[in-house]
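1. Kindly return the folded structure for what I paste below:
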Amino acid sequence: MDKFMLVFYSPYSQELAYIEQSPEAIQAEIQKWNNWIGGLAAQGKMLGTDALAPVGKVMKKGGQVVTDGPFTEGKEIVGGYMLLTAASLDEAVELAKGCPMFDMDGTVEVRPIINFE
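-> Sure thing, here's the model as predicted:
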């Protein structure tokens, strides 16, 4: 089995709309994610996942330039990631098709992890 990373992108406007939802709507969204992640975990495919805060720092020029980011004028921001195991890139893509990110008009990037050991 190979390892893959799913990177979750969402439109910045969706991130803002999400935090303004009612507690019940936020709980319903969390439950969708829990169901999808739980299904992958039950299959033994999930290796780990985390959400990312919508703000942080962007570093450039060898760390000499540090700015706030991502910026509100950015079209998409990285909202989180998941590490999973699959037999092939095609299987990893199939596993990603159930991701709730698509309900928010988001994007999921599926990338093989290269082991240099």
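2. from here on, contacts and neighbour counts on C-alpha atoms
-> Will do.
3. quick one: contacts for the most far-flung residue of the chain relative to its centre?
-> Residue farthest from the centre of the chain, counting by Cα atoms, centre = their mean, is Gln64 at 28.0 Å. If you count contacts by Cα atoms under 8 Å, 6 or more residues apart in numbering, Gln64 has none.
4. Another for comparison:
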Amino acid sequence: MKQFLMIFRNRTNTADENFSKQQMQTAMKEWQDWIASIAAQGNYIGTNRLFPEGKVIQQNVITDGGFIEGSIMVAGYLLVKATSLDEAVEMATKCPNLVYGLNVEVRSVMPIEYDVNSGNFLDIK
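-> Predicted structure coming up:
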């Protein structure tokens, strides 16, 4: 099995500002059920939500960041196992938050093994 990263993007605070408490609870339950279905198939590795605040570091420049374009931000990520990109994309199409304006980018992960004792990369696949 290969690893794939789902990168979730959303407009800043859309859900938080426009949803009632009940709508937020419903959306969270749908999200949790979706993650549970991925885990039940043995494909879940990990997920995290990201705070909107961040910094973008470039050579000699540090700016406020977290935004891709305008008010679009990276909202979080999900790391999964799948046999192919197509299988990972199929998982992503079932994301319940797509109906709320979230979009998902699916990328293949290139595993790199690093030995902290020697400071060397052991295997780049």
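5. before we move on, the earlier item: from Val58 of the first structure, how far off is the residue farthest from the centre of the first structure?
-> Separation of Gln64 of the first structure from Val58 of the first structure (Cα to Cα, to the nearest Å): 11 Å.
6. Likewise for Pro23 of the first structure?
-> From Pro23 of the first structure to Val58 of the first structure the distance is 31 Å (Cα to Cα).
7. Between these two, tell me which one has more neighbours.
-> Under the neighbour definition other Cα atoms under 10 Å, Pro23 of the first structure and Val58 were set side by side, and Val58 has more, 13 against 10.
8. would you list every one of the strands in the first structure?
-> Along the first structure, counting by DSSP state E, strands occupy 2-11, 46-51, 56-60, 65-69, 76-86, 107-112.
9. Figure out which of those is closest to Ala28 of the first structure.
-> Closest to Ala28 of the first structure of those is strand 46-51 (Cα to Cα; 16.5 Å).
10. Could you check how far the closest one is from the centre of its chain?
-> Centroid displacement of strand 46-51 of the first structure relative to its chain, using Cα atoms, centre = their mean, to the nearest Å, is 9 Å.
11. superposed on the second structure, where does it end up, distance-wise?
-> If you overlay the two and look at strand 46-51 of the first structure, the average distance to its match in the second structure is 0.5 Å (mean Cα distance after the TM-score superposition for the first structure).
12. Now do that strand: which elements does it pack against?
-> helix 23-42, strand 76-86 (3 or more Cα pairs under 8 Å, 6 or more residues apart in numbering; DSSP states H and E).
13. Provide the aligned range in the second structure for it.
-> Strand 46-51 of the first structure lines up with residues 44-49 of the second structure when matched by TM-score structural alignment.
14. Can you point out the buried residues in the matching stretch?
-> Neighbour-count burial for stretch 44-49 of the second structure flags Tyr44 (criterion: 16 or more other Cα atoms under 10 Å).
15. For the residue sitting nearest the centre point of the second structure, which non-adjacent residue is spatially closest?
-> Geometric centre of the second structure, nearest residue: Tyr77, 1.4 Å, by Cα atoms, centre = their mean. In space, and not counting its chain neighbours, Tyr77 of the second structure is closest to Ile7: 4.6 Å by Cα to Cα, 6 or more residues apart in numbering.
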